[in-house]
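Okay, structure incoming, though there's no sequence with it:
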C-alpha cells in the first residue's frame, strides 16, 4: 500500500513539474506579448506625436497664408493700418518658412512698399499676383499631406504586423504547452 502511495506521489510530482513548466512558458509568453503590445502602443503614440501635429501645422499654414493674402489685398485697396497690422501679426505666426512662403512674403512686401511709395496703381495691378504663390503652396501642402498619409499608413502596417505576430506566437506556444501538458497527464 505504501509503495503504491509513493508511486502516485511520484507521478503526481511529475505532473506538477509539467504543469509548472507549462505555466512558466505561458508566463514568458505573456511577458513577450506585453512587450509586443507596448511596442504597438509606442508606435501609435509616435503617430499621434509626429504625424498629427504635422497635419495641423500644414492646415494652419494654409490659413495663415490666406490671411496674409487677404490682409495685403485689404491694405492695397484701403491703405488702412488695420490690414497692415493684421498682415504683420500673421507674418510673425509663420515661424517655419519654406521657399514658396518666402516668395509669397517678398510679393507682399513689394506690394506694401508700392503703397508706401504712393504707387497705388501698380500695386492694384499686381494685387492678384499673390494667388500664383498660393497655388504653388497648395502643391507643397498636398505633398506634405501625402507624406503624412504615408507615415500613418506605414505605422498602421507595422502595428498590424506586430499584433499579428504576437497573436501567432501566443497561439503556437500555448498550443505546444497544452499538447505537452495533455501528454504528461495521459502518462500519469
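Ah, there it is. Since this is a predicted model, take the numbers as computed values, not measurements.

can we go C-alpha only for contacts and neighbour counts from here?
Fine.

tell me what the strand or helix carrying residue 7 is packed against?
Assigned by DSSP states H and E, residue 7 belongs to helix 2-46. With contacts taken as 3 or more C-alpha pairs under 8 Å, 6 or more residues apart in numbering; DSSP states H and E, helix 2-46 sits against helix 130-187.

want to compare, so here's the second one:
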C-alpha cells in the first residue's frame, strides 16, 4: 500500500513537472514571438529611417549645387524627392521615438535643428537662382558645408544608437530563445513542446537575420551591415597597414527612369544592377545598398588604381546590359556613375573620411557627364 502511494506521488510530481515545463515553454515561445515582432515592426523601421537621413540630405545638397552651377531646373526634381523622403523618414522616427528615448533626444536636439538650417539654406539658394542672382548664389554655395559636416557627426551618434536598438532587440530575442532551450534541459518529458519552441526560435532568428542584415529589394547587405563590415575592414587595414578602398555608385537619372517606366520597373532595374554588382564585385569585396539608387562596395587590400579598375569593370557591365532608358539626359540606356577613394588608415582618419572622399569623387563623375568613374584626388595608391 505504501509503495503504491509513493508511486502515485511520483507520478503526480512528474505530471506537475510536465505541466510546469509546458507552461514555461509556451511562455518562452510567446516571448520569442513578441521579441521578433518588436524587431520587425519597431526596431528595423526606425533603424532604416534614421540611417537614411544623411543620404537624403546629401541628395538635396548635390541637387541644389547642380542647380546653382547649371541653372537647369531638372536638378530640382531630385532635391524635392530627397526632401520628401527625408520628411517621410522623420515621420517614421516620430512614430516610434517614444520607445527609443536616446534616438528621440538626438533627433530633436541635434538632427532637426541642422536639417532646418540646411532647409533654409537650400530654399535661399534656390530663390537666389530663380531671381537671377547667380553670383550671390555661387558665392554662398559652401555656406551649408559646416552644417553638413556637423550633421555627419550627428549621423554617427544616430548610427551608434541604431546599433543599440537592434542589439537590444536581438538580446531580448536571444534571452527568450535561451529560456526555451533551458526548458528542454528542465524536463525531457516536455521535449516535444520545447523542441517546437526551439525550431520556432531557429526559424525566427533566420528571418530576423534576413530582415536586419539584407536589403529586402536587392538582397545585398543593407546599410547596417555595411557599417559593421566597414568598421571591421578599417580596423584590419589599420592593423596590417594595407590600403582600404571604397566605391560609391549611383544610377544615372534614376528619377527620370521611375517617372517614365513606373516604380515597379524601377525596382526591377535596381535588382538587375544589384545582381550585376554582386556577380562582378569579386571576393573579398563587399557590396551593399547604401540607400535609394546608391550602392557601395568595400574593397579591402585595394589601391586607388585597383579600385578604379574594379569600378570601371562594373560600370562597363551595367552599360553592356543595355537596359533601355529613353528619358536619360546622357544616354539611351541605364548607366551608372561611380566614385572611388583609397588610403591606408591611420589615427588621424576615420571610415567616414574615406566614404566622404568617395562621395566627392562620385559628385565629380556626375558633373563630368555621368557614365564614368572618378577617383578621389586625395587617394593614395
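In hand now; what should we look at? Treat the numbers as computed from the prediction; the structure is a model and nothing was measured.

Can you give me the TM-score here?
Here the TM-score for the pair of chains, by TM-score structural alignment, normalised by the length of the first structure, is 0.73; 166 aligned residues with a C-alpha RMSD of 2.7 Å.

separation between the residue nearest the centre of the first structure and residue 58 of the first structure?
Geometric centre of the first structure, nearest residue: residue 47, 2.2 Å, by C-alpha atoms, centre = their mean. Going from residue 47 of the first structure to residue 58 of the first structure by C-alpha to C-alpha, to the nearest Å gives 16 Å.

ok, now residue 96 of the first structure?
When distance is defined by C-alpha to C-alpha, residue 96 of the first structure is 11 Å away from residue 58 of the first structure.

Between the two, tell me which one has more neighbours.
Using other C-alpha atoms under 10 Å as the criterion, residue 96 of the first structure and residue 58 rank with residue 58 on top: 17 against 8.

Tell me how far the closest residue in space to the residue nearest to the centre of the first structure that isn't next to it in sequence lies from residue 40 of the first structure.
The shortest distance from residue 47 of the first structure to any residue other than its chain neighbours is 6.5 Å, reached at residue 152 (C-alpha to C-alpha, 6 or more residues apart in numbering). Going from residue 152 of the first structure to residue 40 of the first structure by C-alpha to C-alpha gives 13 Å.

Show me what stretch 172-185 of the first structure is in contact with.
Contacting residues not belonging to stretch 172-185 of the first structure are listed as 15, 18, 19, 22, 25, 26, 29 [C-alpha atoms under 8 Å, 6 or more residues apart in numbering].

what's the neighbour count on the corresponding residue of the second structure for the last one?
Yep, that's residue 29 of the first structure we're talking about. Superposed on the second structure with TM-score structural alignment, residue 29 of the first structure falls opposite residue 21. Applying other C-alpha under 10 Å, we find 25 residues neighbouring residue 21 of the second structure.

And the one 3 residues further on, by the same measure?
By the measure other C-alpha under 10 Å, the count of residues near residue 24 of the second structure is 18.

just checking, it touches residue 183?
Yes: the pair residue 24 of the second structure and residue 183 passes the contact test of C-alpha atoms under 8 Å, sitting 7.1 Å apart.

So residue 57 of the second structure is in contact with residue 82, correct?
Yes: at 6.8 Å, residue 57 of the second structure counts as touching residue 82 under the criterion of C-alpha under 8 Å.

Okay, buried residues for stretch 246-263 of the second structure please.
For stretch 246-263 of the second structure, burial by neighbour count (16 or more other C-alpha atoms under 10 Å) applies to 246-258.

quick one: that stretch aligns where in the first structure?
Per TM-score structural alignment, stretch 246-263 of the second structure has no counterpart in the first structure.

nearest spatial neighbour of the counterpart of residue 61 of the first structure in the second structure, skipping sequence neighbours?
Using TM-score structural alignment as the criterion, residue 61 of the first structure maps onto residue 53 of the second structure. Closest residue in space to residue 53 of the second structure, ignoring its immediate chain neighbours: residue 86 at 5.8 Å, by C-alpha to C-alpha, 6+ apart.

Tell me who's in contact with that neighbour.
Contact partners of residue 86 of the second structure, counting by C-alpha under 8 Å, 6+ apart, are 52, 53, 56, 57.

and the third one, how many residues sit next to it?
The reference is to residue 56 of the second structure. By other C-alpha under 10 Å, 23 other residues sit near residue 56 of the second structure.

cool, the second one as well?
When neighbours are defined as other C-alpha under 10 Å, residue 53 of the second structure has 25 of them.

Surely it and residue 88 touch.
No: under the criterion of C-alpha under 8 Å, residue 53 of the second structure is not in contact with residue 88, lying 9.8 Å apart.

ok, back up a step: tell me the counterpart of the residue nearest to the centre of the first structure in the second structure.
Checking with TM-score structural alignment, residue 47 of the first structure has residue 39 as its match.

separation between that match and residue 74 of the second structure?
Applying C-alpha to C-alpha to residue 39 of the second structure and residue 74 of the second structure gives a distance of 39 Å.

Brilliant, that's me finished.
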